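> coordinates only, no sequence provided:
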């Protein structure tokens, strides 16, 4: 499997821990920095392949973590329906620039194509004001829940460790929403306006995926990826821990907090237009 860790495999699904800075697939048969290259034939994302794979979800090039792949059309359709109807649960660990002023937050800015990148449609933007509608095209409703886990400092600059749960699944949603509330993800070169280029990676990791399939319910979780990396820990200094989250049980406990529609007695903030 090369450098990609296999988290789960059956006749229907393969779930892997995608490294950061890797493509899921590519139409260039010579591109080796892809998930498909490491786990299958280079053309396996194409329907013409002898052994086609079906990516039922996407992760950005810079994002690491749980990636679910269906091995056949039937399984892909079943999983796709769950994603479409929002029956799946996805939880991401992220480190944001600045100290956030909330404990729990709902971010409900619409997300659309950033007009400045209309030609390539690579960049998205959030509809935060009526004026923003001019630069945010074809916007669609989007919702993200966030929970503050810890605050600290990265190379002396304030940062916050948060748990993010996307309720909808828009392109670049988490990155756009965090940027829209003034707390860009650490190392996000694109949404920091190319300023945040010093960290060795973007600190966004898909830590857990819950896929309630009828005959094969999946609840897949990866180990926490940041604090085992000396390239991060040598530059990190903790200030205040609000919730334990670094082992599997503690992480599942904080996920349960975000699953509730409201949490009594916490510092709550709603971001919407």
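Perfect, thanks for sending it. Remember, it's a predicted structure, so these values are computed and weren't measured experimentally.
> CA atoms for contacts and neighbours, from now on please.
Fine.
> please, where are all the helices along the stretch 1-150 of the chain?
Remark: helices of the stretch 1-150 of the chain, listed N- to C-terminal, are 35-39, 73-84; assignment by DSSP state H, counting those that start in this stretch.
> okay, now the nearest residue to residue 22 once chain neighbours are set aside: neighbour count?
Taking Cα to Cα, 6 or more residues apart in numbering, and ignoring the residues beside it in sequence, residue 22 has residue 61 as its nearest neighbour in space, at 5.1 Å. The local packing count at residue 61 equals 17, with neighbours defined by other Cα atoms under 10 Å.
> swap in residue 17?
Counted by other Cα under 10 Å, the residues lying close to residue 17 total 24.
> this is the other structure I want to compare:
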């Protein structure tokens, strides 16, 4: 069965901002709800995915860029794309070596007792039937996340905390499981929290900034993404102002 045809898209049609562009890579601000790849759930259906836009992101090069790492469909923010094979090889090595700094903003229900700390919980798949779903498991892969509390507040009677999360490892759903298991699920999480499957507030997890040391003789390339509209009420309740410096 052939895939449904989709119209060719131009740079004017891009539903996201390009935060950085050079000869090696792009950094885009991926919207929440946009899958990076067309997975099994999308088979036979015409739904928007990032790969629909890769031709429009060539910017004169003969090849389409490729995602150098992953963001969940419902996570917004900084996503790095390599523009050619040599760039992809270098970026993949930097990610494997843990040399790329990533900071996420999250709104969690409740919140940690301490204003900063380290979550050290090994993770494993919940079950073969659950696909990407994960759980804390002492026999799983080592997983660490640093956190800082940036603000606290409440929204509609729910106590919330605004966190900066620094993943020191890159496990599937790491931030979502670590928060839920340690002090409170990320607000709007349908899998590890109590958010409804439809009509909920949306996952409040945003890849806010990234720093990529492409050239050892220069400062890392940095990009920052403004939080998406669905997170701003909860962020404001925790003390964020739209005109604040992002980091």
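All right, it came through fine. Please read these numbers as outputs of a predicted model, since none were measured by experiment.
> quantify their similarity with the TM-score.
Aligned and superposed, the two chains score 0.81 in TM-score terms (TM-score structural alignment, normalised by the length of structure 2); 227 aligned residues with a Cα RMSD of 2.9 Å.
> what do we get in structure 2 for the residue nearest to residue 22 of structure 1?
Superposed on structure 2 with TM-score structural alignment, residue 61 of structure 1 falls opposite residue 73.
> before we move on, the earlier item: contacting residues for the residue nearest to residue 22 of structure 1?
With contacts defined as Cα atoms under 8 Å, 6 or more residues apart in numbering, residue 61 of structure 1 is in contact with 20-24.
> now with 10 Å?
Taking Cα atoms under 10 Å, 6 or more residues apart in numbering as the criterion, residue 61 of structure 1 is in contact with 18-25, 33-34, 202.
> same question, residue 249 of structure 1
residue 255.
> secondary structure element for it?
Using DSSP states H and E, residue 249 of structure 1 sits in helix 248-259.
> for that helix, buried residues please.
Buried positions in helix 248-259 of structure 1, judged by neighbour count with 16 or more other Cα atoms under 10 Å: 251, 254-255, 258.
> wait, which of the residues you listed is closest to residue 180 of structure 1?
For the buried residues of helix 248-259 of structure 1, the residue nearest residue 180 of structure 1 by Cα to Cα is residue 258; the value is 20.2 Å.
> when you align them, which residue in structure 2 goes with that closest one?
With TM-score structural alignment as the criterion, residue 258 of structure 1 has no equivalent in structure 2.
> my read: residue 258 of structure 1 touches residue 92, true?
No: with the criterion set as Cα atoms under 10 Å, residue 258 of structure 1 and residue 92 do not qualify as a contacting pair; they are 11.5 Å apart.
> shared neighbours, the two?
146, 163-165.
> closest one of these to residue 55 of structure 1?
Of all these, residue 165 has the smallest distance to residue 55 of structure 1: 20.1 Å, by Cα to Cα.
> ok so, going back, among the shared contacts of residue 258 and residue 92 of structure 1, name the ones in helices.
Taking DSSP state H as the definition of helices, those contribute nothing to them.
> just send these back as JSON lines, with neighbour count too.
Output for those, formatted as JSON lines (neighbours: other Cα atoms under 10 Å):
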{"residue": "146", "neighbour count": "25"}
{"residue": "163", "neighbour count": "26"}
{"residue": "164", "neighbour count": "26"}
{"residue": "165", "neighbour count": "23"}
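> and which of those residues is nearest to residue 69 of structure 1?
Closest to residue 69 of structure 1, out of all of these and judged by Cα to Cα, is residue 165, at 20.3 Å.
> counterpart of that closest one over in structure 2?
Residue pairing (TM-score structural alignment): residue 165 of structure 1 is matched to residue 166 of structure 2.
> residue 83 of structure 1 too?
Using TM-score structural alignment, residue 83 of structure 1 pairs with residue 95 in structure 2.
> what is the burial count for that match?
A count of nearby residues for residue 95 of structure 2, using other Cα under 10 Å, gives 16.
> touching, it and residue 212? I think so.
Yes: taking contact to mean Cα under 10 Å, the distance of 9.2 Å between residue 95 of structure 2 and residue 212 places them in contact.
> hey, what's in contact with both of these two?
If you check residue 95 of structure 2 and residue 212 against Cα under 10 Å, 6+ apart, the residues they both contact are residue 101.
> distance of the residue mapped onto residue 37 of structure 2 from structure 1 from residue 69 of structure 1?
Taking TM-score structural alignment, residue 37 of structure 2 has residue 25 as its aligned residue in structure 1. For residue 25 of structure 1, the distance to residue 69 of structure 1 (Cα to Cα, to the nearest Å) stands at 12 Å.
> what sits in contact with each of those two?
Taking Cα under 10 Å, 6+ apart as the contact rule, the neighbours common to residue 25 of structure 1 and residue 69 are residue 55.
> ok, which of the helices of the stretch 1-150 of structure 1 comes nearest residue 230 of structure 1?
Using Cα to Cα as the criterion, the shortest distance between residue 230 of structure 1 and the helices of the stretch 1-150 of structure 1 is 24.6 Å, found for helix 35-39.
> buried residues, the closest one. List them.
In terms of neighbour count (16+ other Cα under 10 Å), helix 35-39 of structure 1 has its buried residues at 35-37, 39.
> quick one: which of those residues is nearest residue 7 of structure 1?
Taking Cα to Cα as the measure, residue 7 of structure 1 lies nearest residue 39 of the buried residues of helix 35-39 of structure 1, at 12.4 Å.
> find the nearest non-adjacent residue to that closest one, please.
Excluding the flanking residues, the one nearest residue 39 of structure 1 by Cα to Cα, 6+ apart is residue 1, at 5.3 Å.
> measure that neighbour to residue 69 of structure 1 for me?
When distances are taken as Cα to Cα, residue 1 of structure 1 and residue 69 of structure 1 turn out to be 14 Å apart.
> then residue 90 of structure 1?
For residue 90 of structure 1, the distance to residue 69 of structure 1 equals 15 Å [Cα to Cα].
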